[in-house]
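Just to be clear, the model below is a prediction. Sequence and coordinates:
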Amino acid sequence: MQLFYHPELDNETNQFTFPVDESRHISKVLRKKSGDILHITNGKGIWYEAEILNPDHKKCTAKITANRAVSPNPYRLHMVVAPTKLNDRFEWFLEKATEIGVHEITPIICDHSERKVIKQERMEKVIQSAMKQSLQTYLPKLNRAISFKEFMTLPNSDNCFIAHCENNQKKELLHAARPKENTSIMIGPEGDFSENEIEMALQNNYKAVALGNNRLRTETAAIVACTTLAMINL
């Protein structure tokens, strides 16, 4: 099954046009014809079925034939992750986290960060592609990159964690996190969080957690955290 993404669809939509890239994919790659049925989401929890009216490779038009609301996950996960030095590793994290079921992602710039700028548009396309590939109807929110200190000034949930490599007292995330709650998890850069950042997080009600006995790369640690939250919410 192929899932398409069109953010402008709503319950009032009857007939619509796909953007050029999706139109080209439908017409040239998939070779869809008039009368064929497509599956689409608006990224807001609605699954649509639509019939192709005109499979033009620049302006493919279709009409909605059915729609249904998809229930959201019983929990909400916000991953706050330092961008990795290599872009492809951070893109891998975005892709896999979306497939697993993350809800919100904030790239965070830390004292030890080697990468301080991300390509927002490119990252959003990676997330959109992963949502479609995994047949999900909720598009994760990608926030702008923000400094650690600025992030600490923002409101947070009661279920907030910071995963770091220091030998401080920590609980395993599996035992610290609670199901069916809003949860935020912070993952640091390749050089880990600084001591000042760890202390600042703890003062802001973040709880220190471990993700196992092995030292993990940033993107691996973030995926372990996503998977752990998904597992305790099964």
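In hand now; what should we look at?

all contacts plus neighbour counts: C-alpha atoms, from now on.
Noted.

need the strands for the chain, in chain order.
With DSSP state E as the criterion, the chain has strands at 3-5, 15-17, 37-41, 46-54, 61-69, 76-81, 104-109, 141-142, 146-147, 159-163, 171-172, 182-187, 207-210.

Use this one as the comparison:
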Amino acid sequence: MVFCDSSSVVKTIGSTTPGYNETLHQIIETISSLKSSGTQTTLIWIPSHVGIHGNEVADRLAQTECTKPSGAKANHKLSPSEKMSIIKNDWRNDHLLYLKSCQKASIQAMSRTGLTKCFHHRERAITVCLHRLRTGHIYLNSFNHRVDKDADSSFREGCEAIENIKHILIDCPKTESHRRKIRQLLATHNIELSINSLLGLNMALDTTIQCKIRDTLAKFLTKTNLVNIV
């Protein structure tokens, strides 16, 4: 008679499709071998370790081993899916470390590979616009001036200020009326109006707030037609 506190393990051992875990297959083969020799094996699931002295001792030993490893190890072979999971996880960590060699804020803000929720919008044009703003690869006059020194770097709507990301998102008085809702949202959550906060690069903010800021900024970019300029 074997007691186990994992209902999923008990169900898997009794299943006709136990998967690819080698340890589980070894257990199933052992049970089958015992049955052939006339020994019946009974698996009993118990909810947690409570009330079973042996299990409580095993639980304490496991906790002690986690905090103060003795060096004793059980040599259990990993299943192909477990090996693949470890390989993929190692690759993601190495790839993220490689990406972080780039000092751009949009890269440094990444905590993992893959899509970042607040970086994307349901409208593709907005997503592209936000990506350009985060990377600095923009069709603004300040960027054009870097390519062509004869190009005018001032704001195309008549401001004498240089047309850069900070000016169009934060400083330009001509779009201040459309910026009001952004200021109100940030003030409500006591967030400073900055490029990083607007573009999802302030990692101190949780995802919900970042998505609200993204959606409010998207409306601003649409109403000011900046989505078609950037």
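Yes, it's here. Source: prediction; values computed, not measured.

What value does the TM-score take for this pair?
Overlay of the two chains. TM-score (TM-score structural alignment, normalised by the length of structure 2): 0.21; 78 aligned residues with a C-alpha RMSD of 5.3 Å.

ok, back up a step: for residue 197 of structure 1, find the nearest of the strands of structure 1.
strand 159-163 (9.9 Å; C-alpha to C-alpha).

May I ask you to confirm that residue 179 of structure 2 is in contact with residue 219?
No. Residue 179 of structure 2 lies out of contact with residue 219 (C-alpha atoms under 8 Å); the separation is 9.6 Å.

Could I get the strands of structure 1 in JSON lines, plus columns for distance to residue 126 of structure 1 and mean neighbour count?
Output for those, formatted as JSON lines (distance: least, C-alpha to C-alpha, whole Å; neighbours: other C-alpha atoms under 10 Å):
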{"stretch": "strand 3-5", "distance to residue 126 of structure 1": "13", "mean neighbour count": "21"}
{"stretch": "strand 15-17", "distance to residue 126 of structure 1": "22", "mean neighbour count": "17"}
{"stretch": "strand 37-41", "distance to residue 126 of structure 1": "16", "mean neighbour count": "21"}
{"stretch": "strand 46-54", "distance to residue 126 of structure 1": "20", "mean neighbour count": "20"}
{"stretch": "strand 61-69", "distance to residue 126 of structure 1": "24", "mean neighbour count": "17"}
{"stretch": "strand 76-81", "distance to residue 126 of structure 1": "16", "mean neighbour count": "23"}
{"stretch": "strand 104-109", "distance to residue 126 of structure 1": "13", "mean neighbour count": "23"}
{"stretch": "strand 141-142", "distance to residue 126 of structure 1": "11", "mean neighbour count": "17"}
{"stretch": "strand 146-147", "distance to residue 126 of structure 1": "20", "mean neighbour count": "16"}
{"stretch": "strand 159-163", "distance to residue 126 of structure 1": "25", "mean neighbour count": "22"}
{"stretch": "strand 171-172", "distance to residue 126 of structure 1": "30", "mean neighbour count": "15"}
{"stretch": "strand 182-187", "distance to residue 126 of structure 1": "20", "mean neighbour count": "22"}
{"stretch": "strand 207-210", "distance to residue 126 of structure 1": "28", "mean neighbour count": "24"}
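
I'd like to know which of those strands is closest to residue 230 of structure 1.
Comparing the strands of structure 1 by C-alpha to C-alpha, strand 76-81 comes nearest, at 9.0 Å.
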